[in-house]
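Undergrad: Pasting the sequence and the predicted coordinates here, then a few questions.
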Amino acid sequence: MASQWSGLLMLLALAGVTMSIDRQARGDNAPPAESRASLAEKARHYFTTDELARGRAYARGRYLLYGVRMIVTLGLFGLLTLTPLSAKIGDLSVSMTGGRVWLTVGLYGLMVAALYHVVTFPVSLYGGFVREHLFGLSRQTLAAWSGDYLKAMLVNTVILLPLLIVLYAFIRRDPVRWYLPVWIVVVLVMTVLAELSPILFDPLFHTFRPVQDQQLVNRLRILSDRAGLTVGPILEIDAGRKTTKTNAYFTGFGRARRIVLYDTLLAASTPEEVELIVAHELGHWRRHHIWKGMALSAVSALGTLWLIARLLRMAADSGRFGFIHPADPRSLPFVLLLLLVLAILTTPIRMAISRAFEREADRESLRLTANPRAFIDSEVVLARSNLSDVDPPRAVVWLLYTHPPILERIAMAEAYLAQQRQ
């Protein structure tokens, strides 16, 4: 009974923290909450009935696929954890590697990864290729999509497999306090990847070139100077050969810091709209969101690893999960199951923090440009090209949305515009 009450209290605390973050992020100058009827009228003002219906249908399918992927993944890791299957894979790994520890861990990890890709591939194929074509968003052939899928799988393997071997080496060395050195390694890898990913990995999937419109480049340079930021190259990415979606992002640290614009965005937007979208990305840097996000990730990683270390020892002592020592690679499915469950439970908080950052970046973009009309127009362009659900259910926003809904962002810009006119 006590454990049930503690679980309920934890869920209530989670909901309270999430709602508190959302409330504080809206700020004192946020527009008043609108009724469903008012939101529906606003949606019809900016979007056609067909655009609203297609965006809703596309988004709801994505919600469903997200749920299916979670259920399938939980089922796989649960099956491996609670049945003899994990032990059989472990025995096979030992026999194939002659019992050499790091080879056994690596091979076991590869086998589990292969099982994961086998069971989730149908979801990836349908969601990432079939459905994107059904909604007219993809321009990729099946061969091209498959090539990207395999490259992503290879990149993940190159990064994660050494980390897995390091993880179990530290567990073997100190089964109680292994989480501290592993945490240091995770933070270092996270920082290095943030610096090197734009240089090493992004070019594997796209071709980059400097933006050709020199007037636009000069405009964006002036904007970045106004924001007090020094940026490297302003690049155009050949997204249009794969998708009709539009986007822009700011990536990297130090010398690797750069602004990246989709060629589809440049084709679909006015210079004012592009400037506004880039101002939003600059707003993230002005508000130090990248560093704050990394700091929060580091803190949450430490807490997660500490909890897993405790639960892993308890599971090994119980002998109920196919391993009797935390360093046994057969414990990997148990660890992955814990990671997934913790990720699901903390998703509302992570999403609330992300939405808070996005609202701050939105406000910064308006301060930098003083152009709420371009803000509204850019939101409409992004929503149309990406088939956004402009007014999703509040529960879905709370659980899954990294950004505020489109209509909320438009309402914020409308309030700013009204203040300008006073």
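TA: Good, I have the coordinates.
Undergrad: Could you use CA atoms for every contact and neighbour count after this?
TA: Will do.
Undergrad: which SS class is R209?
TA: Assigned by DSSP: H, G, I helix; E, B strand; the rest coil, the conformation of R209 is strand.
Undergrad: for this protein, what's the longest helix?
TA: Counting by DSSP state H, the longest helix found in the chain is helix 332-369.
Undergrad: where do the strands sit along the stretch 151-300 of the chain?
TA: Applying DSSP state E, counting those that start in this stretch to the stretch 151-300 of the chain gives strands spanning 208-210, 234-237, 248-251, 258-262.
Undergrad: Dump these into CSV; add distance to D174 and mean neighbour count as well.
TA: Formatted as CSV, the strands of the stretch 151-300 of the chain follow (distance: least, C-alpha to C-alpha, whole Å; neighbours: other C-alpha atoms under 10 Å):
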stretch, distance to D174, mean neighbour count
strand 208-210, 45, 15
strand 234-237, 46, 22
strand 248-251, 37, 18
strand 258-262, 41, 21
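Undergrad: one more structure, for comparison:
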Amino acid sequence: MDVILNYSKEIQGALLGFEIDLQAPGTPYKEFVLGFSWVVYVFEQYLSYRQYKKLQDPNPPKSLADNKEICEKYPKAQSYSIDKAKFRFFADFLGQVETTAVIMLDGLPWMWNLAGKALEFAEFDPNQYEILQSCLFAIIWSLLSFIITLPTSLWYNFVIEERHGFNKMTLRLYVKDTLITMALFCVIGLPVLSLALYIIKWGGENFFFYVWLFVFVFNFIMLTIYPTLIQPLFNKLTPLPEGELRTKIEELASRINFPLKKLYVIDGSTRSKHSNAYFYGFFKNKRIVLFDTLIESAEIEEIVAIVGHELGHWYLNHTIKVLTIAQVQIFTLFFLFSQFINNTALYHSFGFDTRPILIGFILFNYIYSPIDHVISFLMNILSRKHEFEADAYGKKLGYAEQLKSGLIKIHTKNLGNMSNDPWYSAYHFSHPPLPERLSALIKVD
């Protein structure tokens, strides 16, 4: 730990030359954030327009045109994608207007002061209870965000998804999920926020290391308890019944020494007709989860091939690689935040006379946004690479044809995009488009 902290001090010294400029009164942080957000918005809308035009193609790509199932589903898939694209244009515009309004109208100071007034009403001094005020601020912001996005959320689930036959959620279930999510925010989110703020206060100039360590432990705990304690609040997991499918998956796991402990079916059909499969767990305690919609729509060999693809991620250490990169990102984020936490000019630019820690972190994330967009783009590139590698692993296991037909069934069942603009897919997609995956699978090694 001393090595890490000493090294961080060397980096801090290297950054010291920029400190004066960064903290100069009148530094236009707000103008930078607004300008960059609109540049990104315009750029992303241009990409969305390119994708929207691509969705007007009346015929599937040549590489898919010979598949009867794809040709039959292509018009429905295009219609679904067009509806989602139109919705995204509207939702993105509302989101951009909301962000601009919050920044220009000093919405953050207003919410922070409202939380302070609530403390004063309860006869607490806001100057002595910053963490409590931060929790109230988080509640206010979450409620306002929920109210603002509620109409679009309802429209997407109960109009668009319903129109194309995917929505299985009732309004009652939607309300139940929302209340559970709010309760988890209060029971888990607020205590974690309070502890993180306390650690930052306690940690001094090296707080970034201690708060990163706290987040690392918390993430590890959540990855452990989520499948058994939290996910059952939303979905029901039942053991996969004895039969040919279970036997073949267990044989596959045994063949590649995958430490399979449990094999579950999740009732994804209670909310949607979309299908998927995944695994979770640490060390020698792995579980595989199949969506009931996948079991209903694919043949046994196709499901085994899809599981083989997922196990390829394990065999090739993709999960560990991504988790490691994520921890480096989080550590870097907190370290850079430590360079701005006392930047008075940053707070003043957004209308604050004080320097609350939570507000500082939010403002820092605004100016960190350009870096975050670049990292997201690079992570999408890495994710697509991992998907190709996992497909290749499934092919190596002898499931090339079954994986191809399984991918086609999942894609057509989900009415996934079949005509994709290359710029749009390169920027947005974490998975390669279907034509690229099929082409890779049929290549001769």
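TA: Great, that's in hand. Everything numeric here is computed off the predicted structure, so don't read it as measured data.
Undergrad: Can you calculate the TM-score here?
TA: For this chain pair, the superposition-based TM-score is 0.82 by TM-score structural alignment, normalised by the length of structure 1; 385 aligned residues with a C-alpha RMSD of 3.0 Å.
Undergrad: about what we covered before: roughly how far out does the longest helix of structure 1 sit from the chain middle?
TA: Distance, stretch centre to chain centre, for helix 332-369 of structure 1: 8 Å (C-alpha atoms, centre = their mean, to the nearest Å).
Undergrad: again with stretch 125-145 of structure 2
TA: 25 Å.
Undergrad: May I see the buried residues of that stretch?
TA: By 16 or more other C-alpha atoms under 10 Å, the buried positions in stretch 125-145 of structure 2 come out as 126, 130-141.
Undergrad: In helices, which of these fall?
TA: Using DSSP H, the buried residues of stretch 125-145 of structure 2 in helices are 130-141.
Undergrad: ok, so of those, who is nearest P422 of structure 2?
TA: Of all those, P422 of structure 2 sits closest to W141, with 36.8 Å by C-alpha to C-alpha.
Undergrad: Translate that closest one into the numbering of structure 1.
TA: In structure 1, W141 of structure 2 lines up with V112, judged by TM-score structural alignment.
Undergrad: what do you get for W423 of structure 2?
TA: Using TM-score structural alignment, W423 of structure 2 lines up with A395 in structure 1.
Undergrad: gap between its match and Y249 of structure 1?
TA: Per C-alpha to C-alpha, to the nearest Å, A395 of structure 1 is found 27 Å from Y249 of structure 1.
Undergrad: Kindly report the same for I21 of structure 1.
TA: In terms of C-alpha to C-alpha, I21 of structure 1 sits 24 Å off from Y249 of structure 1.
Undergrad: Check I406 of structure 1 too.
TA: Counting by C-alpha to C-alpha - I406 of structure 1 and Y249 of structure 1 are separated by 18 Å.
Undergrad: List the contacts of R62 of structure 1.
TA: R62 of structure 1 makes contacts with G127, as judged by C-alpha atoms under 8 Å, 6 or more residues apart in numbering.
Undergrad: 10 Å instead, please
TA: Residues near R62 of structure 1 by C-alpha atoms under 10 Å, 6 or more residues apart in numbering: 56, 68, 127-128, 131.
Undergrad: re the thing from before, of all the strands of the stretch 151-300 of structure 1, which one is nearest S385 of structure 1?
TA: Per C-alpha to C-alpha, nearest to S385 of structure 1 of these: strand 258-262, 11.9 Å.
Undergrad: check the fit of that closest one onto structure 2 and give the mean distance.
TA: After superposition onto structure 2, strand 258-262 of structure 1 lies on average 0.7 Å away from the residues it aligns with, using mean C-alpha distance after the TM-score superposition for structure 1.
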